[in-house]
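> this one's sequence-less:
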């Protein structure tokens, strides 16, 4: 394998690695968005539990399906 072929092979390899890095970055960014959303929801639920507002109003709550 001469030097030009080796350089071409390395350039192709780098191009695939760049594409993979971009795809991983996009997936990681999306996962952090989900984590942030879930963290906010968890904090909201913790606050509801602490304040006692997690108990549903019996007038508006439907009975469970087994009733």
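All right, it came through fine. What you are looking at is a predicted structure, and each value in this text was computed from that prediction instead of being measured.
> CA atoms for contacts and neighbours, from now on please.
Fine.
> please tell me how far the residue located most distally from the centre of the chain sits from residue 36.
Going by CA atoms, centre = their mean, the residue of the chain most distant from its centre is residue 2, 45.3 Å out. Taking CA to CA, to the nearest Å as the measure, residue 2 and residue 36 are separated by 51 Å.
> all helices for this structure, in order.
With DSSP state H, the ranges of helices along the chain come out as 3-51.
> adding another structure so you can compare the two:
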């Protein structure tokens, strides 16, 4: 018997290592996508709140009495 692995065994070992690395890469990408999705959801909620505040401010500005100010060139 020889101590060197057979070509098939070496090939199988290489394929197994590739699968392990690919599994780790998939896991890392999944974590990144999950984090980005959470960030996107948070930002969407924030934008919605800001849009409501702008709409409320525009509505209340329309109801307020106009302020007599001098034009900006004074």
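Received, thanks. On a predicted model such as this, the values are computed, not experimentally measured, just so you know.
> which residues are in contact with the residue farthest from the centre of structure 1?
Going by CA atoms under 8 Å, 6 or more residues apart in numbering, residue 2 of structure 1 touches no other residue.
> residue in structure 2 paired with it?
Mapped onto structure 2 by TM-score structural alignment, residue 2 of structure 1 lines up with residue 7.
> with residue 22 of structure 1 instead?
Looking across to structure 2 (by TM-score structural alignment), residue 22 of structure 1 lines up with residue 27.
> count the neighbours of its match for me.
For residue 27 of structure 2, the count of nearby residues is 12 (other CA atoms under 10 Å).
> repeat for the one 10 residues further on
Counted with other CA under 10 Å, residues neighbouring residue 37 of structure 2 total 12.
> the one 4 residues further on too?
Burial of residue 41 of structure 2 is recorded as 11 neighbouring residues (other CA under 10 Å).
> from residue 29 of structure 1, how far out is residue 42 of structure 1?
20 Å.
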